[in-house]
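J.: no sequence on this one, just coordinates:
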């Protein structure tokens, strides 16, 4: 999994991020490029176009939903079946998809935005009895980043 998450586990509101962190976008691109990415329909539709150099798998309950260049399935299990077994696959959201994907996840890449936000989509709580934080890199706010943030990596115990 990969996500940008506020202190109150907020992901976004009205199908949009509620912060702008250019370095996080660069990190997301670097980590996910060349990989399969699993997302919900609303997350996919929040992009202006499919993300380059990635295989898109969209989970949707809409039977006739078929955006060009994407695999569309109706469950997390089917999404995972499509992905190569010995390669990294990223679950990229939104909120419901993160909840569905958590049992299948062995690594979580979180950009923790050190602020709380009003939101309508949230990341699941990380149970520290099940996960170890293996790395954390703090970044101070600056002229391009309005909030302090950290890159945190969690591995399933």
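T.: Sure thing, it's come through. On a predicted model such as this, the values are computed, not experimentally measured, just so you know.
J.: Please make it C-alpha for all contacts and neighbour counts, starting now.
T.: Fine.
J.: List the buried residues in the lengthiest helix in the chain.
T.: Longest helix of the chain, by residue count under DSSP state H: helix 22-32. For helix 22-32, a neighbour-count test (16 or more other CA atoms under 10 Å) marks 24, 28, 32 as buried.
J.: ok now that helix, how far from the chain's centre?
T.: How far helix 22-32 lies from its chain's middle: 11 Å, per CA atoms, centre = their mean, to the nearest Å.
J.: okay, now the one to match up with it:
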């Protein structure tokens, strides 16, 4: 059985998703919505994204993508990050991460950063985007959503952002 691969992101009008280790906005309720969407699933994220969060997120297994063969979540002990890496696995490629996720319950939720989103967009079947009506400075960008490949199937207003759901067109046809 093939798992659903869903990309979840908060994206500004200028496609900014981050600035260094920070998200350049604070929108009350948006992170709670991220938690609701992702709990019970497998999060796939890059090392820098994981380190910016600083800990495993409860109720989710996290697979951290890194090119560093010696990196492990336990090596974060003693740093500014919280210790404890229960529910955190390491992968050295997106293919490896997806193979690990196939053995775990829940959908695969791609949760950043920019390089991981860019690599995963060709494999994803769905995108859930929190559209943030700002144009902040940033150094990490979400990939373009090609309307020839993706169809908007839902838009829901929230306080300070809109959540937009996109499905891959070939999935809609099947």
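T.: All right, it came through fine. What you see is a predicted model, and the numbers here were worked out from it, not measured in a lab.
J.: Kindly provide the TM-score of these chains.
T.: After superposition, the two chains reach a TM-score (TM-score structural alignment, normalised by the length of structure 1) of 0.91; 150 aligned residues with a CA RMSD of 1.3 Å.
J.: Can you classify the most centrally placed residue in structure 1 by secondary structure?
T.: In structure 1, the centroid-proximal residue (CA atoms, centre = their mean) is residue 92; its distance is 2.7 Å. Judged by DSSP: H, G, I helix; E, B strand; the rest coil, the three-state class of residue 92 of structure 1 is strand.
J.: ok, the aligned partner of residue 123 of structure 1 in structure 2 - contacts?
T.: Aligned counterpart of residue 123 of structure 1 in structure 2: residue 142 (TM-score structural alignment). Shown in contact with residue 142 of structure 2 (CA atoms under 8 Å, 6 or more residues apart in numbering): 11, 15, 16, 17, 114, 117, 118.
J.: Out of these, which is nearest to residue 90 of structure 2?
T.: Within these, proximity to residue 90 of structure 2 (CA to CA) peaks at residue 117, which comes in at 17.2 Å.
J.: hang on, the closest one in a helix?
T.: Yes - under three-state DSSP, residue 117 of structure 2 falls within a helix.
J.: What does it correspond to in structure 1?
T.: Using TM-score structural alignment, the equivalent of residue 117 of structure 2 in structure 1 is residue 98.
J.: need the contact list for that match.
T.: Contacts of residue 98 of structure 1 by CA under 8 Å, 6+ apart are 1, 91, 92, 123, 124.
J.: now the first one: how far from residue 67 of structure 1?
T.: What that stands for is residue 1 of structure 1. 23 Å (CA to CA, to the nearest Å).
J.: quick one: contacts for the equivalent of residue 151 of structure 2 over in structure 1?
T.: Under the alignment (TM-score structural alignment), residue 151 of structure 2 pairs with residue 132 of structure 1. Residue 132 of structure 1 is in contact with 154, 155, 156, 157, counting by CA under 8 Å, 6+ apart.
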